[in-house]
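Novice: sequence and predicted structure below; questions after.
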Amino acid sequence: MDLVLGAADRYVFTPYVYPATWPEDSFFRQTLSLLIVTNLGAYILYFLFATLSYYFIFDHSLMKHPQFLKNQVYREIMFTVRALPWMSIPTVMLFLLELRGYSKLYDDIGGFPSGWFQLIISVLSFLFFTDMLIYWIHRGLHHRLVYKHIHKPHHIWKITTPFASHAFHPVDGFLQSLPYHIYPFIFPLHKVVYLGLYILVNIWTISIHDGSARQEGKSLLGEFTKTE
């Protein structure tokens, strides 16, 4: 995230936003800047790719399904718009730790004996690690003591559109994103790869809510719990 923040400081924040007396490495400035960048980036990714998916991939005939809610698309969007800022707060705390050097993120491929091989393996490892943890987190969110309080709001949308992709309770949304942020604190990962994977993960989240995975999602729900 320091790559994004560095560019934002260079071209926007330093020349146009913050006073010259506020140093770029100030803890409070970095926190505020990360909140702005994270929320702006999340909204751009969400509205851009969810809109493209909605108009070019989503099967609009699903909107005639009896379980498709009245004004559902609007409700999905408003739910997301309200939830994303709250999800961003703990996310920014992790970004801040990364920015201050507590993670294993690196920017020099030559710093490892294996070089490019290390980078390729890290991508595969990242995908395995995050997919495994998200499965267990998702399963835990379906526990009867947790489900109705945190995860059930996401299952209001029985027939999902791409706009439901980020319509989570803030705690639910953050917990399911947590494996992506934990990984670089445990294993080395290139900064550009991390940023690219973070973007791709958000696009993937939108893609699995475009209607084509509806039956698979319902079978998982049935497997986890019947608490609805």
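Specialist: Received, thanks.

Novice: CA only for contacts and neighbour counts going forward, please
Specialist: Will do.

Novice: show me where the chain has its strands.
Specialist: 105-106, 189-190 (DSSP state E).

Novice: run through who's touching the last one.
Specialist: Spelled out, it's strand 189-190. Residues outside strand 189-190 that contact it (C-alpha atoms under 8 Å, 6 or more residues apart in numbering): 104-109, 119, 122.

Novice: quick one: contacts for V81?
Specialist: Y43.

Novice: measure it to F185 for me?
Specialist: Noted for V81: a distance of 29 Å to F185, by C-alpha to C-alpha, to the nearest Å.

Novice: any idea how far S177 is from V201?
Specialist: 9 Å.

Novice: count of neighbours near P19?
Specialist: 10 (other C-alpha atoms under 10 Å).

Novice: if you count surrounding residues, which of V201 and S177 has more?
Specialist: Using other C-alpha under 10 Å as the criterion, V201 and S177 rank with S177 on top: 20 against 15.

Novice: okay, pairing it with this:
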Amino acid sequence: MMVGNISSSVDEYKALFVEETSFYNRIFLGSILPPILWENLPHFFQTWLRNYIGGSLLYLGSGFLWCFVIYYWKRNLYIPKDCIPSKKAMILQICVAMKAMPWYTLLPTFSEHVIEMGWTRCFPRISDVGVPTYLGYILIYLLIVEFGIYWAHRELHDIKPLYKYLHAIHHIYNKQNTLSPFAGLAFHPLDGIIQAIPHFLALFLVPIHFTTHITLIFIEGLWTANIHDCIHGKVWPVMGAGYHTIHHTTYRHNYGHYTLLMDWIFGTLRDPTLDDDDFEFNKSKKVC
């Protein structure tokens, strides 16, 4: 009888994840699509469709808004005129990203599936652990992600076939006047997935709140736009666009993601305020 009760409790606990995912699917898909297009799909494909449409809207919406502000509305305030990328370059970046988007969004969909199966250390409610513990888990989770993305990114450069056939597609944007917020997701699909895998692996290493995990995945889309806009914000210890622009011009520095920590630890950090012939920064902290 005790075994049966434990099994029932586990099933009920796992059902909370399915219930939450189904709620997100109904709210999001139901607000933009007629029921006939999604209600009869299996749960996994409903989740993928929600992630695909949501990811596409986030990428396109944030990208167009970002570009409108820095290239047109506030033209020459953040980016000098000769650093603004051409429309052709931005359209190419959009095409590359949108071709990869169906594949990108398979990873968060699969991660939600394994969470629903109870195979990870996810928990459904913050109240399950309390706020202080929840915040501590987020910190550990982000450190794992930071470490994993640093090494995934670095190996995409160091392992020649990976660079040649995957990562080089992203590095055709190797000048400041070819980089834009749209370049943030302009990767070969497998390249983008490799760099996102640390989010997935972290689910098995540290307890993390389910909705927080999903949110952090989609924040990646905003963050990658930010670090490709060539505006050097200089907020220590953030790995902002100034540092990432150096990565696109030297190829051997600043592999990190959110912070400077891993590049500092492993000796690949390069400060954008240095006076160097490879890149110049004007006195108003603009990359040009």
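Specialist: It's in. Predicted model, so just to flag it, every value in this text is computed and none were measured.

Novice: hmm, back to that, from the contacts of strand 189-190 of the first structure, which is closest to L220 of the first structure?
Specialist: S122 (28.4 Å; C-alpha to C-alpha).

Novice: what does T109 of the second structure align to in the first structure?
Specialist: Aligned by TM-score structural alignment, T109 of the second structure pairs with V92 of the first structure.

Novice: residue in the first structure matching I70 of the second structure?
Specialist: I70 of the second structure maps onto I57 in the first structure, with residues paired by TM-score structural alignment.

Novice: how close does the residue nearest to that match when sequence neighbours are not counted get to H60 of the first structure?
Specialist: Distance criterion C-alpha to C-alpha, 6 or more residues apart in numbering; nearest residue to I57 of the first structure, sequence neighbours excluded, is D210 at 6.9 Å. For D210 of the first structure, the distance to H60 of the first structure (C-alpha to C-alpha) stands at 10 Å.

Novice: what's the answer for R214 of the first structure, then?
Specialist: From R214 of the first structure across to H60 of the first structure, the span is 13 Å (C-alpha to C-alpha).

Novice: P179 of the first structure -> the second structure?
Specialist: By TM-score structural alignment, P179 of the first structure lines up with P198 in the second structure.

Novice: show me what contacts its match?
Specialist: 144-145, 148-149.

Novice: if we use 7 Å, what do you get?
Specialist: 145, 148-149 (C-alpha atoms under 7 Å, 6 or more residues apart in numbering).

Novice: same check, this time on L166 of the second structure
Specialist: Shown in contact with L166 of the second structure (C-alpha under 7 Å, 6+ apart): 188, 191.

Novice: aligned to it, what sits in the first structure?
Specialist: Matched to the first structure by TM-score structural alignment, L166 of the second structure sits across from I150.

Novice: got it, and A89 of the second structure?
Specialist: With TM-score structural alignment as the criterion, A89 of the second structure lines up with Q72 in the first structure.

Novice: what distance do you get for that match to H209 of the first structure?
Specialist: Between Q72 of the first structure and H209 of the first structure the computed distance is 14 Å (C-alpha to C-alpha).

Novice: and these two? which has more neighbours close in?
Specialist: Neighbour count, other C-alpha under 10 Å: between Q72 of the first structure and H209, H209 has more, with 24 against 18.

Novice: if I look at that one, how far off is E216 of the first structure?
Specialist: For H209 of the first structure, the distance to E216 of the first structure equals 11 Å [C-alpha to C-alpha].

Novice: cool, and S125 of the first structure?
Specialist: For S125 of the first structure relative to E216 of the first structure (C-alpha to C-alpha), the value is 25 Å.

Novice: and what of H166 of the first structure?
Specialist: 18 Å.

Novice: what's the answer for F224 of the first structure, then?
Specialist: F224 of the first structure sits 13 Å away from E216 of the first structure, going by C-alpha to C-alpha.

Novice: higher neighbour count, those two?
Specialist: It is F224, of F224 of the first structure and E216, that has more neighbours when counted by other C-alpha under 10 Å, with 15 against 11.

Novice: correct me, but the more buried one touches R139?
Specialist: Yes - checked against C-alpha atoms under 7 Å, the pair F224 of the first structure and R139 is within contact range at 6.2 Å.

Novice: thinking again about what came up before, number of residues surrounding the match of T109 of the second structure?
Specialist: 22.

Novice: do the same with A42 of the first structure
Specialist: 19.

Novice: without its sequence neighbours, what residue ends up closest to it?
Specialist: Among residues not flanking A42 of the first structure along the chain, L84 sits closest, at 7.6 Å (C-alpha to C-alpha, 6+ apart).
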